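In: What follows is a predicted protein model with its sequence.
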Amino acid sequence: MFRLEKTDGKARAGIVKTAHGDVPTPVFMPVGTQASVKGVSPDELIEMKTPIILGNTYHLVVRPGLEVMKEMGGLHQFMRWDGPILTDSGGFQVFSLAKIREVSEEGVMFSSHVDGKKFFLGPREAIQAQIVLGSDIMMAFDECPPWPCEKERMEESLARTLRWAKVCREEQGNSGTQNLLFGIGQGGDYPDLRRKSLEALQEIGFDGYAIGGVSVGEPENLMMAAIDHSEPFLPSDRPRYVMGLGHPDQIVRMIGKGMDMFDCVLPTRVARNGTACTETGPESARKPTWTRDEKPIVNGCGCYTCARFSRAYIQHLIKAEELLGLRLISLHNLYFYLETIRQARASILAGRWDEWSREFVGRYRRGGKEKEQETNDD
């Protein structure tokens, strides 16, 4: 299921084997919440050598619904994607949709954000739904508490998450599915709870382990501390997934802390605001310097956008509110993330992780500060 190929310090290169193909790690997973990576077709994802994408159980249960998904033959057939798919269980929506849900011991009663209809999602239902979707990697149903969170409240939430994790594992076993199942560690910024969570999950036994409850509003130093507190209690023979982040430099730093798998909506979200990802940090396509710039977004970038179009043209599209502009930046940003992680993996296999990662993070952060100064000067 998981083969660790090489380590360089704590950084790891490996392979996750799934029913729809092997996933080389470290890996970035573009987010296709509603059976679509926003603005990008499956063929375009294939063209940029995307190893795996992510879907969301809550959103697909709401729309189009499990009956439709079953009739359509599952998520792969529905969206015409033949590669691996990981699905989040809906646990994050326990956090993000706090105003329209009620949590009980059995699970969560949601009010649909689309039409207000109530529906129930618990650990058994989440696994059953992901089996219908045909997920290659299913996630256990968990409760993702907000930040900040008092320790007593966090302990109650963690106990519930661990009880739900057992139910998820039982449901997976009873179903006979070959889909992989990852457990999700919680615990907020409490080191003892992070340890307790991961040790309990290993007693249950999962195919992989995720660190949840990060990038939920906490400052970066606490986010990184949560990874540091978790890493010693993650088994080396299973993939390690940090959920829901982040910026390219953050992902590179987390690879250096021994993490393998990442997802984030940022590449396409910032593209819709006209922001492009570069090795020297994010850059707005609205900058005056782009107006007559014949160069691509990034010189030497192998993406479709940079191979064909100038900064000047992309800025024109953004200012004219043409949808093509948002698509072109989305294509570039996704390629940038995927290529960055491919380079990270290559550096681990070559024994050059420290050199490569220091250079990448340093360049990215220096460039970001310089651009911030330029903006302030304007």
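Out: It's in. What you see is a predicted model, and the numbers here were worked out from it, not measured in a lab.

In: C-alpha only now, for contacts and for neighbours.
Out: Will do.

In: tell me which element the closest residue to L323 other than its chain neighbours falls in.
Out: Leaving aside its sequence neighbours, L323 sits nearest to L317 (CA to CA, 6 or more residues apart in numbering; 7.6 Å). Under the criterion of DSSP states H and E, L317 resides in helix 311-319.

In: what's that helix packed up against?
Out: Helices and strands touching helix 311-319, as assessed by 3 or more CA pairs under 8 Å, 6 or more residues apart in numbering; DSSP states H and E, comprise helix 323-349.

In: Report the distance from the helix it packs on to the chain centre.
Out: Taking CA atoms, centre = their mean, to the nearest Å, one finds the center of helix 323-349 at 14 Å from the center of the full chain.

In: So what touches the next helix or strand after that helix?
Out: Next along the chain after helix 323-349, taking DSSP H and E as the criterion, comes helix 353-377. By CA atoms under 8 Å, 6 or more residues apart in numbering, the residues outside helix 353-377 that reach it are 8-9, 11, 249, 252-253, 256, 278-283, 344, 347.

In: second one coming, line it up with the first:
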Amino acid sequence: MARRIADRAHFQLIRTAPSGARAGVLRTRFGPVETPTFMPVATHANARPLSADEVAASGASIVLANTWHLFLRPGVEVFRHFGGIHRFMGWPRGVLTDSGGFQIFSLEGERELTEAGARFNNPWDATTALLTPELSMEIQHAIGSDIAMVLDECVDATVALDVARAAMERTHRWALRSLARQRELPGDQALFAIVQGGVHPSLRTESAAFLTEHPFDGFAIGGLAVGERRDQLYATAELTAARLPAEKARYLMGVGTPIDLVECVRVGCDLFDCILPTKMAQQGYAYTFAGQLRVGRSDLALADRPLEAGCDCPACTRYALGFVHHLVRGGHAYGVRLLAQHNLHHYQRLMRRLRGAILEDRLESEVRALRDELQPRKAVPKGLFEVVGLRTGVKAIRHTGHGEVMHPGIGPDEEARRLYADQVDLRGMLGRPGGPLRILDIGLGAAANASAAIACAREAWGPSKRVLEIVSLESHLEPLELALADPAGFPYLEPLLPVVRTLLDRGTFEDAGLRWTVRVGDARTAIGSAGGGFELVYFDPFSPEKNPDLWTRAFLSSVRAQCADDARLVTYSAATPSRVALLLAGFYVGTGISTGLRAETTVAATRPELLAAPLGARWTKRWERSTARAPHGEPWSASIDDAVRAHPQFAPLRTHRGGGRIE
């Protein structure tokens, strides 16, 4: 007679914080797991590059192993021979196995997905295998993990509602098939269901309601950390966790960075896994309570101190940071091993801090402290910027090093309104029906452009008014701090003082109509996690002469990749190399309005019909006569000329004569 699955693994809830955070104990066959906890990833029954003893020394009481990979190699017969994964890998603590669903998702284009399961090619012997919910249960049973996961269909978190619904409903059907087969198998292995639904609140609510009607041991939140923005991740985790039963463990799959763990523990998630601690070690990075550290930095060669004070890992207790730096710079495997140990220790220390704060009823103060520690603002030398007066009587911000002034013509407020708001009819865009309108603001400065956008949002009324989402990239916050300290000189900030102060304090602001995030650091790095889907790009860094790295074809291609299908980019520069870089980055390019000092500016777009004044024959002839025909940072070559001439924007103009001039 099959045992009731609800009697298998037992979760004991000890304390719940007002935010929903929980401290508990998950009891497995191999001992208790205090929650919240982080599970190191032992994909192939090994948390590469560490031994089981080294993983245990970090404080981990449970690890995650990968069903799909272990099914392929070494295969279920090996686990049956050894009596399960614990003896096989020398790990006398808890093991959770995933079902293979995420690996199916990762094999898009190399697998066939049907109601029966997922058919894919075995990369080791070229045979074809069909992974069904039933087979996944049998494999996990043979592996002998303490906790098994149902087979699910994972899709990108931001897919359309109908696609997310179809995947969710198949996940529900597969969950019931997994449950039925698991109950037929002997033993006391626990089984967790997986809530799906992308970033759609209605689907997450529906999925949680359906699955919690069935006797699973615990519940996972799946389908996140696969394409959504960080705010969407946190909101979805919070909404889903609140709809899961308090007496069952909650596992947030595949998440994440230290700050992700803080935010998701805060809203009620108990278990986490992620490859980042060991993956980032392989890239030479250490996680610390002062932020992420690139250990190979040249200035650390003589560092005669531990990597992190207070850490009990071997890297911190046995060696000076200068030695670890030497290993990393030299490409020595031992350096990676030391960083991997340190990073796992860091994650376990983080979880112990959060658990202690929950038990001692001080979680909110601990979360605030961890936000400051894990995301430190880079120190900026004060005096790098100053407030100056313009001839028009208004004030602006000047860089004291190279002397360039932000919005030097008619002033920041007026230029921002004309160039970045009125020119693109931002009020009209906000008033039309649709989802959130996303703006990528490159060069926050004193927030003139963002403030102009927010003013438009507050002036746009009607039942179809859209939410405004702004992601600002900036290397220095001093200009905004200077402007904030002089509200009379920068009056456009006065209505936004509470908003801007919150933004500076937390890095983000959100209300019913506005979501504004600032990311401080190198824009070339930050843009990769900006979130995409931007309808407008405010491209307002310092000039190509003063900030050349952001005007290259490579960076503008990164910007293009973040754009929605119908997107426009606005910038003050009308320089030929700037326009060539935009063309070669994949934009269509046109002229923009005058801003006083500049007779022309530039508007670029993802589609030609979005341009009011596209570049044509007049510009191409001027370009052909120019001595600056290449993008910023690139030497001229014939291939650049060919690429510009071949741009689809100029197809109506092309006739080839002799040297291939466009006439």
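Out: Now that the structure is in, tell me what you want to look at. Bear in mind the structure is a predicted one, so any value in this text is a computation, not a measurement.

In: Drop the TM-score for these two in here.
Out: The TM-score (TM-score structural alignment, normalised by the length of the first structure) is 0.96; 377 aligned residues with a CA RMSD of 1.8 Å.

In: Wait, a strand at G256 of the second structure?
Out: No: secondary structure of G256 of the second structure (DSSP: H, G, I helix; E, B strand; the rest coil): coil, not part of a strand.

In: Could you tell me where stretch 287-300 of the second structure falls in the first structure?
Out: The aligned range for stretch 287-300 of the second structure in the first structure is 277-290, by TM-score structural alignment.

In: Let me see the ranges of the strands in the stretch 451-600 of the second structure.
Out: 468-474, 508-510, 514-520, 534-539, 563-571, 588-592 (DSSP state E, counting those that start in this stretch).

In: which other helices and strands contact the last one?
Out: Going back to what we said before, that points to strand 588-592 of the second structure. Applying 3+ CA pairs under 8 Å, 6+ apart, one finds that strand 588-592 of the second structure makes contact with helix 576-584, strand 601-605.

In: which one is the spatially most distant residue from the centre of the first structure nearest to, not counting chain neighbours?
Out: Computed with CA atoms, centre = their mean, the maximum C-alpha offset from the centroid of the first structure is found at R292, amounting to 35.5 Å. Nearest non-adjacent residue to R292 of the first structure, counting by CA to CA, 6+ apart: A312, 5.2 Å away.

In: So which bit of the second structure is stretch 205-219 of the first structure matched to?
Out: With TM-score structural alignment as the criterion, stretch 205-219 of the first structure aligns to 215-229.

In: which of the residues in the matching stretch are buried?
Out: 216-229 (16 or more other CA atoms under 10 Å).

In: most packed of the helices and strands packed on strand 588-592 of the second structure?
Out: Comparing those by mean neighbour count (mean count of other CA atoms under 10 Å), strand 601-605 ranks first with a mean of 26.

In: Roughly how far does the aligned residue in the first structure for T132 of the second structure sit from E105 of the first structure?
Out: Aligned by TM-score structural alignment, T132 of the second structure pairs with G122 of the first structure. Counting by CA to CA, to the nearest Å, the separation of G122 of the first structure from E105 of the first structure is 9 Å.

In: Could you give the residue range in the first structure aligned to stretch 578-595 of the second structure?
Out: By TM-score structural alignment, stretch 578-595 of the second structure lines up with nothing in the first structure.

In: Translate D273 of the second structure into the numbering of the first structure.
Out: Per TM-score structural alignment, the equivalent position to D273 of the second structure in the first structure is D263.
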